[in-house]
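In: give me coordinates for this.
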Amino acid sequence: MDEVYDLNQETPTQRKGKQKKKKSWDYNKELKRLQIELAHLQAWVKKSGARIVVIFEGRDAAGKGGIIKRMTEKVSPRVFRVVALPAPSDREKSQIYMQRYIAHLPAAGEIVIFDRSWYNRAGVDRVMGFCSEKKAQRFLELAPRFEAAIVESGTILLKYFLTVSEEEQELRFKRRIDDPVRQWKLSPMDVESYQRWWDYTRAYDEMLRMTDSNHAPWWIVPSDDKERARINCISHILQSIPYERVKFGAPDLGKRQKRPSDYIEDRSIRHVVPDMTL
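Out: Next up is the predicted model:
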């Protein structure tokens, strides 16, 4: 990887102080600009038949969902398809490990965003004992070869790992506990990841080291500052895909048909949502 990111170099307070001093850009303005570019990317993907996979991994509460939400809120879910698989069923557990992920890889004209991916095997499965150490090690050996096959097929594959400090993660977990609209985000696995910080650190260190490759490198996204992380990550995704702007063919709406002379308005009773703003 191009840069070594060491969270122990400075405290979150020091980092945030520097970020505030350097922040001379307008978050909402930058986000709007990037979302316009994502719309252009979408048009190019549809026209060219490109296949793109974007993988998001990282610490719990690092902000994966926030980046994915900002990427997809202004584009079509038929083109930008988000895959966030639940725990495997008994049938899926009996399959080849990669099998259920292969089924979600993109067809022509699709961008598939994995909100966690096959790297569950190297993270939560390994740390929590859902797979044997032998299977985890075998996955780490095979993953680069699997991804090489994806890339060789003509699919663009991008992998992002979001980091967050211990202090910032704890603050975010506490906000989830205190806020009713965020409580659903705090799962038993999140609590385990909080308690087993260093077990996960060791697992992620080895995962990043063994599965970083020239054809599918890992890109680290420092995420203590959520807004900065979103802008940086979406910008990098756009820069990593050789898309071109496609000229929009504005349709001619023509003229709306006239009301037929024999049309009689239907006056049967209909249930209308009451205006609650009055």
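
In: going forward, measure contacts between C-alpha atoms and count neighbours the same way
Out: Will do.

In: just give me the neighbour total for G249.
Out: G249: 6 surrounding residues under other C-alpha atoms under 10 Å.

In: and it, how far is that from I68?
Out: According to C-alpha to C-alpha, to the nearest Å, G249 stands 28 Å off from I68.

In: so which strand or helix has E227?
Out: helix 226-240 (DSSP states H and E).

In: ugh, typo on my part, it should be A149
Out: Counting by DSSP H and E, A149 is part of helix 133-152.

In: buried set for that helix?
Out: Using 16 or more other C-alpha atoms under 10 Å as the test for burial, helix 133-152 gives A136, Q137, F139, L140, A143, P144, E147, A148, I150, V151.

In: check stretch 28-40 too.
Out: Within stretch 28-40, the residues that count as buried by 16+ other C-alpha under 10 Å are L31, L34, Q35, E37, L38, A39, H40.

In: what does it contact?
Out: Residues from elsewhere that reach stretch 28-40, judged by C-alpha atoms under 8 Å, 6 or more residues apart in numbering: R70, M71, K74, V75, I231, I234, S235, L238, E244, R245, V246.

In: one more, so I can put them side by side:
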Amino acid sequence: MKRKDYEAALKPMRAELVAMARWARTTGQRIVVLFEGRDTAGKGGAIRAVSEKLNPRQCHIVALAKPTEAERTQWYFQRYVQHLPCAGEIVLFDRSWYNRAGVEKVMGYASEAEVAQFLQQAPTFERMLVDDGILLFKYWLTTDQARQEERLRERLDDPLKRWKLSPIDFAARGQYDAYTEARETMLAATHTEWAPWTLVDFNDQKHGRLTLVRDLLDRLPDTHVAPPEIEFPELGREPKAEHYSVLGPIADYPLG
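Out: Modelled structure (predicted):
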């Protein structure tokens, strides 16, 4: 899909996202969206598609680093709870508590007992969130191994994207099947009536973003809230020029 076609398709949905944010602010609704998937699946781009035109004071992106030593001693969900939204807020998790069922399981950062406990507790934890009124959406972005390899190589070759690579990314390359098995186990245990998973094909990232945003908007209740009337007053007198300085175009300033 060409960029101009993608932007043309996304533009009306962005207007709906702005309306959704206005509805959330007006009604005090709390919205949580989880973005999960393999490395290079396109989580960052999908999050930008949702958040780019929203007020960053209302729409928060949460992308946690690895837990600290103190956090390792906490209840597993504890460090995520503090990032849940207040009334009128939207929180987008770039990876979430499901790290335990994915990378921590496959790379050996969590024991089998810890993973089993997580899979048992996650549906209950999410039921508590939903019962408290939070609108919870869980998306898994799917991509095949060939496309993942292509994107990893692109990151390696592009100095502006190389920061996205980590030793874990390279270690995970040989664990594609193990990640698939872990994902299937996770889906079987945590795909519930109150917090279902939605899998979106992200082999084509532009199509994937459009599909995800459309699905998110369609699953929200009626979010129509008329925008407030804004009175645009007549411009008052400007202060005298000597009270402030004005920089001219850069061409007015000689180099050297």
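
In: how big's the offset between stretch 13-27 of structure 2 and structure 1?
Out: Mean deviation of stretch 13-27 of structure 2 relative to structure 1 after superposition (mean C-alpha distance after the TM-score superposition for structure 1): 0.6 Å.

In: what ranges do the helices span in structure 1?
Out: In structure 1, the helices defined using DSSP state H lie at 12-22, 27-48, 64-72, 90-93, 99-102, 124-127, 133-152, 166-178, 188-195, 197-211, 226-240.

In: of those helices, flag the one that's most buried.
Out: Ranked by mean neighbour count, the helices of structure 1 are led by helix 124-127 with a mean of 20 (mean count of other C-alpha atoms under 10 Å).

In: from the chain's centroid, how far away is that helix?
Out: How far helix 124-127 of structure 1 lies from its chain's middle: 20 Å, per C-alpha atoms, centre = their mean, to the nearest Å.

In: what range in structure 2 does it sit on?
Out: Mapping helix 124-127 of structure 1 onto structure 2 (TM-score structural alignment) gives residues 103-106.

In: superpose on structure 1 and give me the mean offset of that stretch.
Out: Following the fit onto structure 1, the mean deviation recorded for stretch 103-106 of structure 2 is 1.1 Å by mean C-alpha distance after the TM-score superposition for structure 1.

In: residues in contact with that stretch?
Out: For stretch 103-106 of structure 2, the external contacting residues (C-alpha under 8 Å, 6+ apart) are Y109, A110, S111, E112, V115, Q175, A178, Y179, A182.

In: can those residues go into JSON lines with extra columns for distance to F93 of structure 2?
Out: Shown next, in JSON lines, are those (distance: C-alpha to C-alpha, whole Å):
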{"residue": "Y109", "distance to F93 of structure 2": "20"}
{"residue": "A110", "distance to F93 of structure 2": "21"}
{"residue": "S111", "distance to F93 of structure 2": "24"}
{"residue": "E112", "distance to F93 of structure 2": "25"}
{"residue": "V115", "distance to F93 of structure 2": "20"}
{"residue": "Q175", "distance to F93 of structure 2": "24"}
{"residue": "A178", "distance to F93 of structure 2": "23"}
{"residue": "Y179", "distance to F93 of structure 2": "20"}
{"residue": "A182", "distance to F93 of structure 2": "20"}
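
In: closest one to E89 of structure 2 out of these, please.
Out: Using C-alpha to C-alpha, V115 is the member of the contacts of stretch 103-106 of structure 2 that lies nearest E89 of structure 2, at 30.2 Å.

In: show me what the closest one aligns to in structure 1.
Out: V115 of structure 2 maps onto A136 in structure 1, with residues paired by TM-score structural alignment.

In: and what of R214 of structure 2?
Out: With TM-score structural alignment as the criterion, R214 of structure 2 lines up with S235 in structure 1.

In: do A146 of structure 2 as well
Out: By TM-score structural alignment, A146 of structure 2 lines up with E167.

In: and the furthest pair within the contacts of stretch 28-40 of structure 1?
Out: By the measure C-alpha to C-alpha, I231 and V246 form the most distant pair in these, at 23.3 Å.

In: report the contact partners of K66 of structure 2.
Out: By C-alpha under 8 Å, 6+ apart, no residues touch K66 of structure 2.

In: what does it align to in structure 1?
Out: By TM-score structural alignment, K66 of structure 2 lines up with A87 in structure 1.

In: what's the mean deviation for the helix holding A149 of structure 1 versus structure 2?
Out: Mean deviation for helix 133-152 of structure 1: 0.4 Å (mean C-alpha distance after the TM-score superposition for structure 1).

In: how distant is that helix from the center of its chain?
Out: Taking C-alpha atoms, centre = their mean, one finds the center of helix 133-152 of structure 1 at 21 Å from the center of the full chain.
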